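Student: sharing a sequence plus its predicted fold:
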Amino acid sequence: MTDTLSPSATAAYVDRSGTTHQLPDAAADAQVRADDRGHVFHSWSAQAKIDPMPVAAGEGSTFWDYQGNAYLDFSSQLVNLNLGHQHPDLVAAIQQQAGRLATIQPIMANDVRGELARRIAEVAPGDLDKVFFTNGGADANEYAVRMARAVTGRRKVLSMYRSYHGGTAAAISLTGDPRRWANDPSDGSVAHFFGPYAYRSPFHATTEAEEAQRALEHLENLIVLEGAATVAAVIIETIVGTNGVLVPPAGYLPGVRALCDKYGIVYIADEVMVGFGRIGEWFAVNHFGVTPDLITFAKGVNSGYVPLGGVVISDRIAAHFDDVAFAGGLTYSGHPLACAAGVATFEVFERDAILERVRDLGSRIVEPALRAMAERHPSVGEVRGVGLFWAIELVRDASTREPLVPFNASGPDAAPMAELAAACKAAGLWPFTHFNRVHVAPPLVITEEELVRGLAIIDEALEVADRYVA
């Protein structure tokens, strides 16, 4: 059952220092629900079919509802809360910045904006030395595409079917998953391709090496058939996030880099989800030894405490705009409160060796636990991932690899995954599920004990999926 800290109307929780905090009472819970249902319009939802849970407090890897039920946050909210709930250093940085300069327009120089840009450039690969700040990941991808089109004089952009790049106009057209279907502008400026996915290879590959080679051949064929001289950019999530935690096989991303060089195409690495420590690297491209022309980021740069995203720009791309005005801008670009939290994030990462602990926990705790689950549970078709970013792919039949639920399932068709998620929540864990997968993406500051406990909850919940195996 869910860990109820107090059954009373005025529930409480105990923070990491041992201090007890009272939560709002039942009347407050009812008011939050009433206000939400009466006035908040939610994203990606049929409004009458949702019942959002009011959240009263959070700390570290845990958040609490108004009844005092505690949930281990194994999704880091939307895979953005890399330093967890209410990290004291980030909270203090925002408070201190608000006390001396709450905001300033982006045309002016600002100390925390400049420092954060410098720190990002110092950890980015190659000559990616400039940063254009945005308000989040979607507009980061919008502006990266705008830069690529301006520099190349071309219009077309290639992106993967299994991808998500954001909900704004250009970003949703780049997106390959079903969220694009109702929003696609269909202007012919985007073409989609199959990326590597060895477990469900669209190329009938039998090895990782074959998958990489055939995926690159497929991409080059698309470039040629779409007209290489019309292609401005290829945009790729370095590790595909929501659509499967698809880790590219060795050689694939360097091969993409080579194709872009061959045809004069800008290579954009979307690191909105995997940047800033998620896999134990500042940027995931560093794990694969490749340098793109542009890197987009958001989420983990400051754990989403204040909205922030951006584009890291190579010298070649930046130089184009030395004497040509860049046609773009945002009122809140590089907002001082957001940048102050970003600078604090760098300080926490360096002081607490966050990258090293992510690599350690991923290899020593998560990977062995998930591989053991794959051996125990007939519903587990494959586990894959790096650092603290993993997916458990669930099937009805291991031999045919039939997914536990159909692609883009909803309603009764999605019932097995809904039951599994409910089992996790009842045991005190908030999971990240998508289609036929459970993702493991806890805050990077999660304790070893919490991580082991959360994995054990998933292990037990997988018995729900096992009941559907043929």
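Tutor: Sure thing, it's come through. Residues are numbered from 1 along each chain as shown.
Student: only C-alpha atoms for contact and neighbour calcs from this point on.
Tutor: Will do.
Student: what about the longest strand in this protein?
Tutor: strand 389-397 (DSSP state E).
Student: who are the packing partners of it?
Tutor: Where contact means 3 or more Cα pairs under 8 Å, 6 or more residues apart in numbering; DSSP states H and E, strand 389-397 is packed against strand 380-386, strand 402-403, strand 437-440.
Student: tell me the angle of that strand relative to strand 380-386?
Tutor: Interaxial angle, strand 389-397 versus strand 380-386 (axes from the mean of the first three to the mean of the last three Cα atoms, to 10 degrees): 170 degrees.
Student: list the buried residues for strand 389-397?
Tutor: 389-397 (16 or more other Cα atoms under 10 Å).
Student: try it against this one:
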Amino acid sequence: MTDQHVTDTGQTAETGSRPYSQDDLERARRGKELDRKHVFHSWSAQDKIDPMAVVAAQGSRLWDADGNEYIDFSSQLVNTNIGHQHPTVVKAIQDQAARLCTIAPPHANDARSEAARLITELAPEGLNSVFFTNGGADANEHAVRMARLHTGRQKVLTAYRSFHGGTTLAVNLTGDPRRFANDTPGAGVVHFMPAYTYRSYFGSADETEETERALRHLEDMIVLEGPQNIAAVMLESIPGTAGIYAPPPGYLAGVRELTRKYGIMYIADEVMAGFGRAGEWFAIDHWGVTPDLITFAKGVNSGYVPLGGVIISDDIRQTFAERAYPGGLTYSGHPLATAAAVATINAMRDEAMVENAKRLGAEVIGPYLEKIEANHPSVGEVRGMGCFWAIELVSNPETREPLAPYGGSSEALDRVTAEIKRNGVLPFTNFNRIHVVPPLNTPDDEVLEGLNVIDRALDIADEYVERVN
């Protein structure tokens, strides 16, 4: 990385002009002061955090209020798929604001309608309607509501090691520790064991066994819970914060077969994995499976304005043809958000970003991570596709003991994370994993620079590995 010192003009001799002024720096620093006085942060003990004040962002880079420059290997919360401040999307938001800032959902709006058209055009055949929400959690809540009303059943099956959102039902759908303090008995959610080959719950020796055993387990759960009571099975096509563990071959097709067998709706949660993140428009496209409902958010407009939604099959849409759907939001299909979605999808197409993500995964990220796995005893497994990868860290390669406990961190992970950030990369870490999730249009040299920083930082993790004779 270049020298990080910033003068009072916001410049360095090495990098020249930065995309911010001294006034911007002062605003960011003032924002940090006010944040600590007044802002209540999610998923945090308020007095134990020290938020980084971001002064500017451009493409795959951002700058903090101390003048430090970072490659954004987190895409924030894995949502800035097209990078920061994409000019086409910024202009679309500005133009829409000048024309019509907001309009209530009962009215037709060209931005909302065009966004729906583009989204359904990308979806599998037979899913031709979109209900817009404000984000992924409420998209999942509404998808479940639709499935329940369509089937007349109440139970929903979701996997452990999953995340579906922070609202009341969505956090109960979630299968990770964030659910523990928010459990609501009687929410109608039943969790099952996922297909996860590296940490198989079924003692599987390979992917074929994992698929067979995981599907047998799921069918057992359906039978034992009573298929006549189950409205839906909801799965992240590729679990995101839970570990970016893609399903083994045949698993999602098998899930789809089971849901059809028992008249259960299949909800594909594509909130994080969708819109190019995994090298296809929807991650589920990798396996050619068509669900009944698809939920989305994040990458649909790169998070520039809050937006989520549910893509609805024609069959479920017909349920509400003459019967009112009992749900809605004041900002459903907000013009600024949907104008940003239109611009984002078109920019991704024009600039072949989905294809680029696929190439980056196959030719740049994947090969480099394979070298990292071979060279670091602390790396138990690397896995992913597109710009959606995880490095799973262990303290014992044979037992696969995680380098940080499920639901927590460790001294080792804290030191590795700090070293990555100190060297100019903003990482995404969760439990015992480092996720490699840069914007889909990150230049190859920046991806390699970020991977090199992670590679060097893993020397620290190696210090904590139990030496095996």
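Tutor: Cool, got the structure. What you see is a predicted model, and the numbers here were worked out from it, not measured in a lab.
Student: re earlier: contact partners of the longest strand of the first structure?
Tutor: Applying Cα atoms under 8 Å, 6 or more residues apart in numbering, the contact partners of strand 389-397 of the first structure are 244-245, 278-279, 370, 378-385, 401-405, 436-441, 465, 468-470.
Student: quick one: L235 of the second structure is in a strand?
Tutor: Yes: assessed with DSSP: H, G, I helix; E, B strand; the rest coil, L235 of the second structure lies in a strand.
Student: before we move on, which element is the closest residue to G166 of the first structure other than its chain neighbours in?
Tutor: Nearest residue to G166 of the first structure, sequence neighbours excluded (Cα to Cα, 6 or more residues apart in numbering): A138, at 4.2 Å. Following DSSP states H and E, the helix or strand that holds A138 of the first structure is helix 137-152.
Student: and H150 of the second structure, how many neighbours does it have?
Tutor: Counted by other Cα atoms under 10 Å, the residues lying close to H150 of the second structure total 17.
Student: list the contacts of it.
Tutor: By Cα under 8 Å, 6+ apart, the neighbours of H150 of the second structure are 316, 319.
Student: can you check T80 of the second structure too?
Tutor: Going by Cα under 8 Å, 6+ apart, T80 of the second structure touches 298-299, 302-304, 439.
Student: what do you get for T433 of the first structure?
Tutor: By Cα under 8 Å, 6+ apart, the contact set of T433 of the first structure is 417, 421, 439.
Student: so the aligned partner of it in the second structure versus K421 of the second structure, what's the distance?
Tutor: Under the alignment (TM-score structural alignment), T433 of the first structure maps onto T429 of the second structure. Noted for T429 of the second structure: a distance of 11 Å to K421 of the second structure, by Cα to Cα, to the nearest Å.
Student: please apply the same query to Q94 of the second structure.
Tutor: 33 Å.
Student: more neighbours, the two?
Tutor: Per other Cα under 10 Å, whichever of Q94 of the second structure and K421 has more neighbours is K421, with 19 against 15.
Student: rewinding a little: ok, the residue nearest to G166 of the first structure - how many residues close by?
Tutor: 26.
Student: likewise for E463 of the second structure?
Tutor: Neighbours of E463 of the second structure (other Cα under 10 Å): 13.
Student: where along the stretch 201-350 of the first structure do the helices fall?
Tutor: 208-226, 252-263, 285-288, 315-320, 336-351 (DSSP state H, counting those that start in this stretch).
Student: which of the ones you listed sits most buried?
Tutor: Highest mean neighbour count among the helices of the stretch 201-350 of the first structure (mean count of other Cα atoms under 10 Å): helix 336-351, with a mean of 22.
Student: what about that helix, how far off from the second structure?
Tutor: Compared with the second structure after fitting, helix 336-351 of the first structure has a mean deviation of 0.7 Å; criterion: mean Cα distance after the TM-score superposition for the first structure.
Student: read off where the helix or strand that that helix is followed by ends up in the second structure.
Tutor: Heading C-terminal from helix 336-351 of the first structure, the first helix or strand you meet, by DSSP H and E, is helix 354-361. The alignment of helix 354-361 of the first structure onto the second structure (TM-score structural alignment) spans residues 353-360.
Student: next, the buried residues of the matching stretch.
Tutor: Under the neighbour-count criterion of 16+ other Cα under 10 Å, stretch 353-360 of the second structure has 353-360 buried.
Student: tell me the one among those nearest to K155 of the second structure.
Tutor: Taking Cα to Cα as the measure, K155 of the second structure lies nearest V354 of these, at 35.5 Å.
Student: pull the contacting residues for the residue lying closest to the closest one once chain neighbours are set aside.
Tutor: Leaving aside its chain neighbours, V354 of the second structure sits nearest to G276 (4.7 Å; criterion: Cα to Cα, 6+ apart). Taking Cα under 8 Å, 6+ apart, we find G276 of the second structure in contact with 81, 282-283, 299, 353-354, 357, 386, 440.
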